[in-house]
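Undergrad: Here you go, sequence then predicted model.
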Amino acid sequence: MRLGDGWEDILPSSYKKKHNIFFLCGDYVGPAVISPKHDSLSVNWCLGDKDVEVLDSSDGRIVDGSPSVSGPDFSSRLCKRALYSYFLRAAEISGKSYLLSLPAYHSVKMEAVAYQSVKDLVKEQFLSNHAGPWNSKRLVDCFSV
């Protein structure tokens, strides 16, 4: 909603489809007694995963006793480094070997020309709508696998 209406006409066709997001409330399924020890726990699972992954959402690390431990140093299968390694496997399988030679995650993101141009448009739209600047996290993107 921060982007406003009517600016979609300047987007490339692959970015024009608008998705409405709906949040549904359900019954509480947590423990009867809440402990501060469990405030930062997070659970993730996707179709095809052997088991759930339980992590401490304050640091992104898998907790001791999690049924699934997939990443090095107890990092989550949902962290940027893991997603980047999945991307590199997909690039290799699809024959996009030039992506494998780029030195870091940030380099791969910068190669995505259409994404970068749309991101620039979104940044401009935020500013023109007085919705605040885009929050950049460039330092966290400077890693390799």
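TA: Received it, and whenever you're ready, just let me know what you need.

Undergrad: C-alpha from now on. contacts and neighbour counts both.
TA: OK.

Undergrad: what's the distance between residue 81 and residue 27?
TA: Distance of residue 81 to residue 27, given as C-alpha to C-alpha, to the nearest Å: 34 Å.

Undergrad: which one of these two has more residues nearby?
TA: A count of neighbours by other C-alpha atoms under 10 Å puts residue 81 above the other of residue 81 and residue 27, at 19 against 5.

Undergrad: Isn't that one up against residue 145?
TA: Yes: with contact defined as C-alpha atoms under 8 Å, residue 81 reaches residue 145; the gap is 6.8 Å.

Undergrad: what sits up against the longest helix along the chain?
TA: Taking DSSP state H as the criterion, the chain has its longest helix at helix 113-128. The contact list for helix 113-128, computed with C-alpha atoms under 8 Å, 6 or more residues apart in numbering, reads 2, 3, 11, 12, 109, 110, 132, 133, 134.

Undergrad: Strands of the chain, start to end?
TA: For the chain, the strands defined by DSSP state E cover 41-44, 53-56, 61-62.

Undergrad: Need the residues that contact the last one.
TA: Residues lying outside strand 61-62 but in contact with it, judged by C-alpha under 8 Å, 6+ apart, are 53, 54, 55, 56, 69, 73, 74, 75, 76.

Undergrad: Need these in CSV (columns: distance to residue 100 and neighbour count).
TA: What follows is those, written out as CSV (distance: C-alpha to C-alpha, whole Å; neighbours: other C-alpha atoms under 10 Å):
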residue, distance to residue 100, neighbour count
53, 28, 23
54, 31, 22
55, 29, 24
56, 31, 18
69, 26, 21
73, 23, 9
74, 25, 16
75, 22, 20
76, 22, 26
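
Undergrad: ok, structure two:
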Amino acid sequence: MTYFTQPIYFSSIILGSLYHADHLSRAMYQRLTEIEVLPPSYTLNKPLLSGISNTEARQPGKAPSFSVNWTVGDQGLEVINGNTGKDDLGRPSRLCKHALYTRWMDLHSKLSSTLLIQTVQPRSYHEAKQAAVEYHLAKQALFRVFHKAGLGAWVKKPVEQDQFSLNN
């Protein structure tokens, strides 16, 4: 989405029973304090971090293997098997890359014609992602600070994973 909008930052994050102020702040931003210069629209965000007032007892055990999503305009909740990325009928999630790319291409097409912008239509999901140049510069700065701090390398996905088009 950074192709169309400025970055969006959380102003606060509230965590339930596993909230620990030092651990959460370290995970969210303290490890990044040495980050180099970021592209103009990016900043190191430090949202307000808080826990809920009456925490429930921790329930040890395996986490559930499903996720639930919903956004304004959806007809209902979507329950997805976390192992397969599909619903109980075998359909891919409305949040899968292909579905999001379909929506992105629709928005790209509408904005290009509405704003009379001369842009090249990306031929693949990968090309669309590469068009967000400032995002990639910020991501590279993040990788450098991880490496400099000895936090390891970012795990990369197989290149083929993003090499699809809507014609497939």
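TA: Now that the structure is in, tell me what you want to look at. No experiment lies behind these values; they were computed from the predicted model shown.

Undergrad: what about the corresponding residue of the second structure for residue 49 of the first structure, how many neighbours?
TA: The alignment partner of residue 49 of the first structure in the second structure, by TM-score structural alignment, is residue 74. By the measure other C-alpha under 10 Å, the count of residues near residue 74 of the second structure is 10.

Undergrad: and what of residue 124 of the first structure?
TA: For residue 124 of the first structure, the neighbour count with other C-alpha under 10 Å is 16.

Undergrad: And the corresponding residue of the second structure for it, how far from residue 37 of the second structure?
TA: Under the alignment (TM-score structural alignment), residue 124 of the first structure maps onto residue 144 of the second structure. According to C-alpha to C-alpha, residue 144 of the second structure and residue 37 of the second structure sit 11 Å apart.

Undergrad: what sits against the residue in the second structure that residue 86 of the first structure lines up against?
TA: By TM-score structural alignment, residue 86 of the first structure lines up with residue 103 in the second structure. Residue 103 of the second structure sits next to no residue when contact means C-alpha under 8 Å, 6+ apart.

Undergrad: hmm, back to that, quick check on the contacts of helix 113-128 of the first structure: which are buried?
TA: Neighbour counting by 16 or more other C-alpha atoms under 10 Å classes residue 3 among the contacts of helix 113-128 of the first structure as buried.

Undergrad: Looking at the contacts of helix 113-128 of the first structure, spot the one nearest residue 23 of the first structure.
TA: Within those, the smallest distance to residue 23 of the first structure is 18.1 Å, found for residue 2 (C-alpha to C-alpha).

Undergrad: To what extent is the closest residue to that closest one other than its chain neighbours buried, counted in neighbours?
TA: In space, not counting the residues next to it along the chain, residue 2 of the first structure is nearest to residue 131; the distance is 6.0 Å by C-alpha to C-alpha, 6 or more residues apart in numbering. Around residue 131 of the first structure there are 14 other residues, counting by other C-alpha under 10 Å.

Undergrad: swap in residue 98 of the first structure?
TA: If we define neighbours as other C-alpha under 10 Å, then residue 98 of the first structure has 10 of them.

Undergrad: how about it, what's its partner in the second structure?
TA: Counting by TM-score structural alignment, residue 98 of the first structure corresponds to residue 119 in the second structure.

Undergrad: didn't its match look like it was pressed against residue 111?
TA: No: using C-alpha under 8 Å, residue 119 of the second structure is not in contact with residue 111, being 10.1 Å away.

Undergrad: thinking again about what came up before, touching, the residue nearest to residue 2 of the first structure and residue 4? I think so.
TA: No: under the criterion of C-alpha under 8 Å, residue 131 of the first structure makes no contact with residue 4, lying 9.7 Å away.

Undergrad: any idea how far residue 103 of the second structure lies from residue 124 of the second structure?
TA: From residue 103 of the second structure over to residue 124 of the second structure the distance is 13 Å, taken as C-alpha to C-alpha.

Undergrad: And for residue 144 of the first structure, nearest residue in space, chain neighbours not counted?
TA: The spatial neighbour of residue 144 of the first structure that comes closest, neighbours along the chain excluded (C-alpha to C-alpha, 6+ apart), is residue 104 at 4.4 Å.
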